[in-house]
Structure formats: C-alpha cells, structure tokens
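S.K.: no sequence for this one, just the structure:
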C-alpha cells in the first residue's frame, strides 16, 4: 500500500476565491455601511476614503476578526470582488507592516518605505473552522491614500452581503457538523503571482 504523504501548506501564500479577472476579499462593517454597499455595489458616501481599510482574502480569517458577524461595528460581512489588476497593483506597491531584519536595509529605511507606501501587508495565522490558529499565514492587505481611493472607485466589480453565509457556517460549527460547514466555505485556492512578486512582503 503506498504511503500517504501530507504536504504542508506554504507558510506565506495567498489563498483566495478568484477567477481569471477578479479576486474576492472580505470586510465587515456596521449595517449603515454594509447594507447600502451591497445594495448599490459601491461604498456609500459615509465610507471614509482617508482612512486605512483592511481587506482579507480568507473567509475564515474574516470570521475570526468579526466573530462570525457578531462583533459591534462588524455585523454585516461583505464579499468584495475586485479586479486582479488592482489587487496586484496593491501588492506591488505595498510595504510589510513591520520591520524585518534581512528584508529591510535598516529600521529607518523601512519607516520611510512604510510612510510612502499606499498599501501595507500583514501575515497573520490562518484559522480553522473553530477559528483556532494554523501554522501557515493569511494575507491582510491594508489600503490607504491612493490605494483606498482606487479600491473604492475603480477596482470593485461587485459587493455581496454574505452575513447569512457566515451565520449558517457558524451554526454548523456549533452543532459539530464540521464537514457540512466546510462544504459551505468559499472555494479558496492558491492565488497565482509572478515569481518574486512577494519577495518584498515575506519575512
């Protein structure tokens, strides 16, 4: 009988629901922002373009962050489909959110890069269905300034309210039906990036 070899997930890899032209990221907002955003397919006027906004390609990391849509101010969970062109522009122009010796020349250089960059990246532990941390990391992409404006005004293809999906998956998890819950999850798979495209964003 052949030996089953389990291949570990790469520690730093973007996994997302994506098509040939789009990638889906997740955010959670108050109903006052989330509901009109889903209805109109764009963020309402009260959405602040001068603040950093964080987008997350991992559905389960979003569930960890918003508590399955139960945390105050994060009751409406949105799946935001954006252009791959915009997503990759943000990655190209991003800076790692913390100083990493060996990656950055020195702390002063990193601080200058961070201040100028319209986007920043964090790699946080991915989560399982019980929202426990896994060994591999999940990308969080922060957009500010030019990147936030481009995100809101040019990159968005569609916005869908997936709060009901979050609650349904959570109910299955609470009931111990992990296989059923897993079947409901968005089909996230490795996102293709050019060789070396993430070199400036990996520890």
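M.R.: Nice, thanks for sending it over. Everything numeric in this text was worked out from a predicted model, so none of it was measured.
S.K.: rest of the way, CA atoms for contacts and neighbours
M.R.: Will do.
S.K.: all helices of this structure, in order?
M.R.: Along the chain, the stretches classed as helices by DSSP state H are 31-40, 59-66, 84-92, 107-116, 146-150, 163-174, 178-184.
S.K.: gap between residue 16 and residue 189?
M.R.: When CA to CA, to the nearest Å is the yardstick, residue 16 and residue 189 sit 5 Å from each other.
S.K.: can you tell me which residues contact residue 140?
M.R.: Contacts for residue 140 (CA atoms under 8 Å, 6 or more residues apart in numbering) come out as 54, 55, 56, 57, 121, 122, 123, 124.
S.K.: dropping in the other structure now:
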C-alpha cells in the first residue's frame, strides 16, 4: 500500500517546508531573509519539501554537493494550499487525468509540479507511504519568494 501523505510542521496560518542549498545560497537567504538572484536562480524550478525526513534523505543527509545546507522555511498555508490547487502531477495518473495528451498539455503549461516519492526511514528502509515535493517556477516561485 502506497499512501500519499503531506507530513509537515504547521499551524493555522503557516507550514514549514525545507530546501537544500549550497553555502552561498543558504547564507545569502539567511542574511536577507529571502532569496536573492543571484546566487539563487529564479529562472529555474525550485523544489520544496514539507517532510524533513524526506529532505534529509534526498540531500544525502546534507552531504550531496550543493545540498549541504538545509533551510527550514515557514510559509503561509494559504500560499501552500494555492500551490496544491494549481499544480500538475509530474507523472500521468489515469485516476486523475482524462488522457495522457491532456496531462502532457497541463504539465507543459503548469508553473507548479507535484511529485510523490517513496519515503525512507533513517536506516534507508522504505516506508509504506509517499511524501510530496512541490516544484515552483515562474509566478509560483515569485509568490514563494515575495509573499
């Protein structure tokens, strides 16, 4: 059974998401309390992850090159929910999409992508659920940075 879960620290108004960066981007973001271009690249998709465990696994426990610094970023729940409502899944799912052609068209035009990945425990053993990661680009990335 592969359940999909959004595991996160949240309250009524905010949710915490995580991102891995190199030292230059991380320190710049901490100092300015936002992402400055450069060193952050606003022209490419950036992926946020609400699950700290999934973020740590994906970054090789903060050992992968350019992923040595993990930032916890508190964002508005309304923005997070907007992203979910306006997203397209990265993979075709015939339970959701009417056709592969329609999904490809939606994917091509979407500024937000959702990917469900199999989460692992701290011993790298697969868990029985998938965790979400959300890719933001264009207007969605601008909202993430500015709002």
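M.R.: Noted; the coordinates are in hand. Not measured: the values here are computed from a predicted model.
S.K.: Could you tell me the TM-score of the two chains?
M.R.: Once superposed, the chains reach a TM-score of 0.94 (TM-score structural alignment, normalised by the length of the second structure), with 146 aligned residues with a CA RMSD of 1.4 Å.
S.K.: which one of the helices of the first structure lies closest to residue 46 of the first structure?
M.R.: helix 31-40 (7.3 Å; CA to CA).
S.K.: Would you mind pulling up the elements that the closest one packs against?
M.R.: Using 3 or more CA pairs under 8 Å, 6 or more residues apart in numbering; DSSP states H and E, the elements in contact with helix 31-40 of the first structure are strand 76-83, strand 156-161.
S.K.: Kindly list the longest strand within the second structure.
M.R.: With secondary structure taken from DSSP state E, the second structure has its longest strand at strand 126-136.
S.K.: quick one: that one aligns where in the first structure?
M.R.: Alignment of strand 126-136 of the second structure against the first structure: residues 133-143, by TM-score structural alignment.
S.K.: Mean neighbour count, the helices and strands packed on helix 31-40 of the first structure: which tops it?
M.R.: strand 76-83 (a mean of 24; mean count of other CA atoms under 10 Å).
S.K.: relative orientation of that one and helix 31-40 in degrees?
M.R.: 40 degrees (axes from the mean of the first three to the mean of the last three CA atoms, to 10 degrees).
S.K.: List the contacts of the residue nearest to the spatial centre of the first structure.
M.R.: Geometric centre of the first structure, nearest residue: residue 56, 1.0 Å, by CA atoms, centre = their mean. When contacts are counted by CA under 8 Å, 6+ apart, residue 56 of the first structure touches 25, 26, 27, 62, 139, 140, 141.
S.K.: One more pass at 6 Å, please.
M.R.: By CA atoms under 6 Å, 6 or more residues apart in numbering, the residues touching residue 56 of the first structure are 25, 26, 140.
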